[in-house]
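Peer 1: A predicted structure for the sequence below; I have some questions about it.
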Amino acid sequence: MSALLPEAVRDRFHLPPRAVYLKSHSVGCQPRTAEGLLRERLLEPWRETGEAWPHWLDAIDAWRAALAGLIGVEPRDLCPATNVTAGLSRYISALGQATDRRTILLAPSAFPTIGYLAGGLAAAGWKTRYLPDDADVRDAANWTAALDDDVALVVAMHVSSNSGALTDIAAVASVAQAAGARCVADCAQSVGIVPVTPARWGVDAVLGTSVKWLCGGPGAAWLWVAPHDRTALDPMERGWWSHENPFEMDIHDFRYAPDARRWWGGTPDVAPFALSAAGIGEIAAIGVDAARSHNRALQAMLREALEPETPQWRWPAGEIGGTLCIDTGADQPRVAEALDRDRLRTDFRGTILRLSFHAYNSVADVERTVTALG
């Protein structure tokens, strides 16, 4: 039980009344500090000064610094983005000018937006290649087998949203780079509950979001580009905030910013990043390692209670992230009805039940889940 966090952690978040929230893989509960931080960093400067841009830009810089501290990178290499799709789109727009290779390699279990984006680039000469449907994304040998001299980019999910599989990103990055390709890690389903360490992994870029485990709300995604590509890649999608000096205002003279601002594009959003900073602050204070240990302890309790009683279900094997994905098969309608009846907030991908225990979940939440499903 030493791995469990104190109950007081729950008081730092707004939890749905009379319900058990087990969907941190989807949105994540609102930190109690979020509303005040939004007022302090967005609304009050706007109300008091009218022209609040210096304060708003300070808020974005504070967000970059907070996230950088959480994942162990330099703030200047982080680019705010509206969503993961936008961040990846800008990255590929730059990559296309840096290599003649034109194949993007990913797994069929990648989040669909990645496949939609890659497939939509066919008109620009890009091809999409998928690992076999039955390939274990955690085995770097499966990625090696799919690589050739036309693969420009490997996009690997750190944690799969369909299965919860936890991929060894460092191993995938190593085989990609040995084949002459770059590697991007999609950490949307891991950051905040599983350690995300871009510098140790040796990846070329990382994508993430502030919804889900970071409890930061929508609109505050991000792209991290490795220092070795800090000035080597020039995105085609650029705007005045990509400029070395956005306030120079010379339409005939564009110079890329020397850091991740080159990926920003136009006028940056502010509110999503002010909100996101609240979530990052709470997760940093709790500690990702502590949240991960707590998550694993609750997962183990649930499995110990239910797995022997449900031989007809398929429980995950191998390393997984924060989400427990259980294939309930023909029992899915009954399971869904029981969870809804007992106000347990979960979701399904087909017959696969997805349960996520975050820092604010408790032993009582596990017991209530076991009672409902038992």
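Peer 2: Arrived safely. Residues are numbered from 1 along each chain as shown.

Peer 1: contacts, neighbours, all on C-alpha from now
Peer 2: Noted.

Peer 1: Which parts of the stretch 51-200 of the chain are helices?
Peer 2: 53-71, 84-98, 112-119, 140-146, 169-178, 198-201 (DSSP state H, counting those that start in this stretch).

Peer 1: just checking, what packs against the first one?
Peer 2: Packing contacts for helix 53-71, counted by 3 or more Cα pairs under 8 Å, 6 or more residues apart in numbering; DSSP states H and E, involve strand 78-81, helix 271-286.

Peer 1: try this one next to it:
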Amino acid sequence: MPAASASPFALPDDIIYLNAAASGPRLHAVNAAAHDAVDQSARSWAFDIEAWFDHIEALRALAADTLGTEPAGLAFVPAASYGIAVAARNLPLGADRTAVLLAGEYPSNRNAWMVAAERDGGACIDAAPEAGETWTDAVLRSIDDRTAVVCVPPVYWTDGAPLDLHAIARAARDRGAALVVDASQSLGALPFDFDGIAPDFVASAGHKWLLGALGFGWLWAAPHWRAHGSPIEETWLAREYRESFGTASPEPLPPYRPGASRFDAGAFARPVDVAMATAAMQQLSDWTVPGIRDRLAALTGHLGERLSAHGMAALMPADHAAHMCTLRPPAERLDAVAAAVADAGIVFSRRGGGLRIAPHLNVDRAQLDRLVDVLRAAL
């Protein structure tokens, strides 16, 4: 483990990592937890299954407390796409019904609905802003009496443009439509108002703003679905098998365990992934999600100020979330600017015709000043 005064992030000194929207910067504590878990997993003769069950449920409770919900609402899933697939299983479109999505939405959020539309005789509607509109405007304009499901994120994945989920939730409810949220690009960096928005399902990857392991994510289910939802697989951990495990197969089939755990994916309890997620969630809990949001807003705000001070305000659209944005050089200079930024050891993603900038708390203002210097020279 690093000394107390050292950065909590395991990053080399010669890079500036601005790519948390692709994969969160790795914490030293998460690395250490992974190594410890690998060592412990080799001691199979010493495995205590009851202690392991307790560890899993402790993680569920820690995540709930950190994210502002209750443990009964959370299930373990391997990816956001798995969570969206659970939602699509429980929210069939029906003939001539529609799912409202964002135009150009990330495939993990749209593929399941496209398959459902083809299967059920429904259709997917791509909400796209017209001149002067926001993404929220486009979604609200697209919701009508045919809408069965609205599936949107809190922020657009390529540039961090925000959506008003409270307004969208009200419009969906008014039309009797369900609301599904892919929160992969915000959960852990921005607070999520589970009670106020009251969606049906919320899915999120765990390796981005939640700083955990690739292949270990989260699904939140509304109370109705915790009691009546259908999982997409039948794992022994999702049912009340613990007392009878190792004996003859019980008849009738045991009921599902309480809460969203009925949606837990098979083999979700991998020791390394659970250990990494626990270490990451403990750090997020210490920082608090509102605290992370405020610190990231200060960073992106500083970047905007420095760009403005050097006559480059037009590079950074004002309509972006606290934690991420996209810089848009002139199209004819995009390749050159992207190459210059990469050559300077600055890690970003090229998305939607621009440079997506997604800092976490590994970043300081001096590093953003360095980015601005590189942009000035490249333009």
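Peer 2: Here it is on my side, so go on. Worth saying up front: this structure is predicted, and the values here are computed from it rather than measured.

Peer 1: thinking again about what came up before, most tightly packed of the helices of the stretch 51-200 of structure 1?
Peer 2: helix 169-178 (a mean of 21; mean count of other Cα atoms under 10 Å).

Peer 1: how big's the offset between that one and structure 2?
Peer 2: Here the mean offset of helix 169-178 of structure 1 against structure 2 after fitting is 1.2 Å, by mean Cα distance after the TM-score superposition for structure 1.

Peer 1: residues in structure 2 matched by that helix, start to end?
Peer 2: Alignment of helix 169-178 of structure 1 against structure 2: residues 165-174, by TM-score structural alignment.

Peer 1: and what of stretch 288-298 of structure 1?
Peer 2: Matched against structure 2 by TM-score structural alignment, stretch 288-298 of structure 1 falls on residues 289-299.

Peer 1: which residues are in contact with that stretch?
Peer 2: 66-67, 188-191, 321-323, 359-361, 364-365, 368 (Cα atoms under 8 Å, 6 or more residues apart in numbering).

Peer 1: For the longest strand seen in structure 1, which helices and strands make contact with it?
Peer 2: For structure 1, the strand reaching the highest residue count under DSSP state E is reported as strand 151-157. Applying 3+ Cα pairs under 8 Å, 6+ apart, one finds that strand 151-157 of structure 1 makes contact with strand 103-106, helix 169-178, strand 182-186.

Peer 1: Glu35 of structure 1 is nearest to which of those?
Peer 2: strand 182-186 (28.4 Å; Cα to Cα).

Peer 1: where's the residue of structure 1 most remote from its centre relative to Arg238 of structure 1, distance?
Peer 2: Using Cα atoms, centre = their mean, the residue of structure 1 lying farthest from its centre is His252. It sits 37.4 Å away. Using Cα to Cα, to the nearest Å, His252 of structure 1 is found at 14 Å from Arg238 of structure 1.

Peer 1: hmm, back to that, among the contacts of stretch 289-299 of structure 2, which one sits closest to Pro129 of structure 2?
Peer 2: Set against Pro129 of structure 2, the nearest of the contacts of stretch 289-299 of structure 2 by Cα to Cα is Ala321 (17.3 Å).

Peer 1: Hmm, Leu163 and that closest one touching each other?
Peer 2: No. Checked against Cα atoms under 8 Å, the pair Ala321 of structure 2 and Leu163 is beyond contact range at 9.2 Å.

Peer 1: Overlap of the contact sets of these two?
Peer 2: With Cα under 8 Å, 6+ apart as the test, Ala321 of structure 2 and Leu163 both reach Val155.

Peer 1: could you dump the helices and strands packed on helix 53-71 of structure 1 to JSON lines with distance to Gly217 of structure 1 and mean neighbour count?
Peer 2: JSON lines is the format used below for the helices and strands packed on helix 53-71 of structure 1 (distance: least, Cα to Cα, whole Å; neighbours: other Cα atoms under 10 Å):
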{"stretch": "strand 78-81", "distance to Gly217 of structure 1": "13", "mean neighbour count": "26"}
{"stretch": "helix 271-286", "distance to Gly217 of structure 1": "6", "mean neighbour count": "24"}
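
Peer 1: Quick one, which of the ones you listed gets closest to Phe348 of structure 1.
Peer 2: Evaluated over the helices and strands packed on helix 53-71 of structure 1, closeness to Phe348 of structure 1 peaks at helix 271-286, with 25.2 Å, by Cα to Cα.

Peer 1: Next secondary structure element downstream of the closest one?
Peer 2: The helix or strand immediately downstream of helix 271-286 of structure 1 is helix 288-306, counting by DSSP states H and E.

Peer 1: what residues does the helix or strand that comes right after that next one touch?
Peer 2: As assigned by DSSP H and E, the chain's next helix or strand after helix 288-306 of structure 1 is strand 323-327. Here strand 323-327 of structure 1 makes contact (Cα under 8 Å, 6+ apart) with 25, 161-164, 299, 313-316, 351-357.

Peer 1: 10 Å instead, please
Peer 2: With contact meaning Cα atoms under 10 Å, 6 or more residues apart in numbering, strand 323-327 of structure 1 is reached by 22-25, 159-166, 189-190, 193, 295-296, 299, 302-303, 307, 312-316, 347-358.
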